[in-house]
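**Q** Below is the sequence, then the predicted model.
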Amino acid sequence: MGNSLKAKMTVDKQFVLAEVDPRLYSSFIEHLGRAVYGGIYEREHPLADEYGFRQDVAALIREIGVPMIRYPGGNFVSGYNWEDGVGPVASRPQRLELAWRTLESNEVGTNEFIRWARELQSDVMMAVNLGTRGVDAARNLLEYCNHPSGSYYSDLRISHGYAQPHGIKTWCLGRQRLHSWRTRILLKMH
C-alpha cells in the first residue's frame, strides 16, 4: 500500500509552552446584512438603549468576553469614507455601498462604534480604507481619533461631542489582504 504517514499528539494541560494572547479571540463587525443594522444596532427594538444599540446582543457579547473588535469590517472598509460616519447623524450622507450593493445610511459610525465597544469592555481595532483611499485619509482618521486638541480633525471630534481622544492603539491597514503582511511585521517586532 505504500508509505502512510502517521501523526501522534499528546495533550497535557499541565504542560504549557506559552500564554495564549487573548486578542486571538477577537472579532469584527461589518456593515453587511444584519450585522450592524438589525444586529447590534436597531433603534426601534424594545431592548435598544438610548443610542439604538440592542442590549440583548450586548449582553451576549459581554458573556463571550470579546477582547477586541475590528471596525468597520472587511470588504466594507475598502470603499468606506470615514468622514461620512462622524458628526450629527441627521447630516450624514447616504451612500451606495458597492461591496454589498446596499444603501449605507451611516447612522452607525466611528464614535458610535467606539462608545458601544467600550461599553462592552472590548478594545477597538480601527480599520483604515486602503482600497479606494490612502495614507492621507488614514492619517486624518488617526488625528480625529487620537489627537487631544488644537488640530483640524481633533477639534472636529470635539465639536461632535467627544472632548477626550479615543486613544485607539490598534490599527488595521486595509482588510484581509494585508493581514498576513501585518502579522509578519508584528511577529518580527516581538
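**A** Received the coordinates, thanks.
**Q** For the rest of this, base every contact and every neighbour count on C-alpha atoms.
**A** Will do.
**Q** So for residue 116, what's the nearest residue that isn't a sequence neighbour?
**A** The shortest distance from residue 116 to any non-neighbouring residue, by CA to CA, 6 or more residues apart in numbering, is to residue 53 (7.6 Å).
**Q** meant to ask about residue 30
**A** Distances taken as CA to CA, 6+ apart place residue 73 nearest to residue 30, at 3.9 Å, with adjacent residues excluded.
**Q** Surely that neighbour and residue 36 touch.
**A** No - with contact defined as CA atoms under 8 Å, residue 73 does not count as touching residue 36 (10.3 Å).
**Q** any shared contact partners between those two?
**A** Common neighbours of residue 73 and residue 36, counting by CA atoms under 8 Å, 6 or more residues apart in numbering, are 29-30.
**Q** Of those two, give the one with the bigger neighbour count.
**A** More crowded of residue 73 and residue 36, by other CA atoms under 10 Å: residue 73, with 23 against 18.
**Q** Now do the residue nearest to residue 116: how many residues are near it, please.
**A** Neighbourhood size, residue 53 [other CA under 10 Å]: 25.
**Q** How about the one 4 residues further on?
**A** Other residues within reach of residue 57, judged by other CA under 10 Å, total 15.
**Q** ok, now how distant is the closest residue to it other than its chain neighbours from residue 47?
**A** Once flanking residues are discounted, residue 57 sits nearest to residue 40: 6.1 Å by CA to CA, 6+ apart. From residue 40 across to residue 47, the span is 11 Å (CA to CA, to the nearest Å).
**Q** Next up, a structure to set beside the first:
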Amino acid sequence: MKATIQCNKNSILAEIDKRIYGSFIEHLGRAVYDGIYEPNHPQANELGFREDVLDAINELNVPLVRYPGGNFVSGYNWEDGIGPVEHRPRRLELAWRSVETNEVGLHEFMKWAELANTEVDMAVNLGTRGIDAARNLLEYCNHPEGTYYSELRKQNGAEQPFNIKTGNKMIKTPTYHVFDLYKYHQDAELMDTYGDTKEHVDYTVSKKDERIAISICNHSLNSKETIDFNLPDYTFDNAEAWILSADKMDAHNTFEDPNAVSKKLFDDYSIKDKQISVTLPPMSIATILIKGA
C-alpha cells in the first residue's frame, strides 16, 4: 500500500536552522594529519591544506564544524596549539593512543575554516581541565584587544578576533553524500505536511525561494516503497533528483573502491497534475528538487 502525503506550501512550521547539518573535525586517525592537512601532497596549498579536500567540503555548504574533538578534547590543552610551530610541545594523546605534534593548532584551523567557508564550533576540555581554561580560550579567540589573552592572539599573528562559537556536543555527522542530499534544506522553511507512511520511511519537505526540496529515506532492508506527495498550492511540471543506495546494509566506500556508495541521478518518480509520486528501493535516501510557483 502506497502512502500519500499532503504538503501545504502556505503553512510553514519553522525555519530549518542550517547548523543542524554541521560536521566535525577531530584529531583522530587521518582526519587532520594526512586528511585535511598534508603538506607533501601534490594538491596541498601553501598552508599544507589539501585543495581537493577543501573543494569537496565546499560543495556541501557545511555551515558549522566542531573542533578539535570529540574524545580528543577531553585531554587537550589549547595553549599547546598556539605560537611558533617549532616551539609547540609533542604530547601523548591518550584518547586515541597517538602522539599529537600540535603542528595544526588553533590558528591553522581557523585559516582552514575560512577556506572551507564554515564557522567553528569550538569544543572545550571539561575532562582534565575546566571552566577557567575554557574562559581563557574564549578570551583569546573572541575579545578584540587590551587583555592578556587577546594581546597574545595578536602577537601570534591574528589581529582580528576569531569570533568562535563554543560547545562540546552537536549533531552526529552523516556521510558525505547524505550531507550533499540534505544541503538544500539549510535555512529553508519546513512545510506543514500530514499523512501516514510506514515506520521505516522518513521524509522532510521544505521551501526556499519558490523551490521545494523533498528528501525521503527508506530504512527497510527488503521492501521498496511508493509515496505520493500532493502539492495543491504549487505549480510545477519538472524536477531533478538524486539517490544514495546500495545492495547491502553494510556497503561502504574504501580507498580501493571510493565510489561503492555514491550519489546518482534518480528517475523513479512521476509528475501528474500537482502530485509527484516517488518509488524508493530498500536502503536508500533520495532528494527531489522541484522548481515552480
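**A** Yep, it's here. Only a predicted model underlies this, so the values are computations on that prediction, with no experimental measurement involved.
**Q** State the span of structure 1 onto which stretch 279-289 of structure 2 is aligned.
**A** On structure 1, no counterpart of stretch 279-289 of structure 2 exists by TM-score structural alignment.
**Q** Output the contacting helices and strands for the helix or strand hosting residue 226 of structure 2.
**A** Using DSSP states H and E, the element containing residue 226 of structure 2 is strand 225-230. Judged by 3 or more CA pairs under 8 Å, 6 or more residues apart in numbering; DSSP states H and E, the packing partners of strand 225-230 of structure 2 are strand 3-15, strand 275-280.
**Q** So which of those strands is the most surrounded?
**A** Mean neighbours per residue, mean count of other CA atoms under 10 Å, is largest over these for strand 275-280, with a mean of 20.
**Q** now for it, which elements pack on it?
**A** strand 225-230, strand 269-272.
**Q** and residue 120 of structure 2, which of the ones you listed is closest to it?
**A** Closest to residue 120 of structure 2 of these is strand 225-230 (CA to CA; 37.0 Å).
**Q** what's that closest one aligned against in structure 1?
**A** Under TM-score structural alignment, there's no match for strand 225-230 of structure 2.
**Q** And for stretch 131-145 of structure 2?
**A** Mapped onto structure 1 using TM-score structural alignment, stretch 131-145 of structure 2 spans residues 135-149.
**Q** in the matching stretch, what's buried?
**A** 137-138, 140-149 (16 or more other CA atoms under 10 Å).
**Q** In structure 1, what residue corresponds to residue 56 of structure 2?
**A** Matched by TM-score structural alignment, residue 56 of structure 2 corresponds to residue 60 in structure 1.
**Q** hmm, back to that, any common contacting residues for residue 40 and residue 47 of structure 1?
**A** Listed contacts common to residue 40 of structure 1 and residue 47 are residue 54; contacts here mean CA under 8 Å, 6+ apart.
**Q** the more surrounded of the two?
**A** Set side by side, residue 40 of structure 1 and residue 47 show more neighbours around residue 40, with 21 against 14, by other CA under 10 Å.
**Q** check contacts around the residue mapped onto that one from structure 2.
**A** Matched by TM-score structural alignment, residue 40 of structure 1 corresponds to residue 36 in structure 2. By CA under 8 Å, 6+ apart, residue 36 of structure 2 lies in contact with 49-50, 53-54.
**Q** Which one of those is nearest to residue 7 of structure 2?
**A** residue 54 (36.6 Å).
**Q** my read is that closest one is in a helix, agree?
**A** Yes - applying DSSP: H, G, I helix; E, B strand; the rest coil, one finds residue 54 of structure 2 inside a helix.
**Q** my guess is it meets residue 117, correct?
**A** No - Residue 54 of structure 2 lies out of contact with residue 117 (CA under 8 Å); the separation is 9.3 Å.
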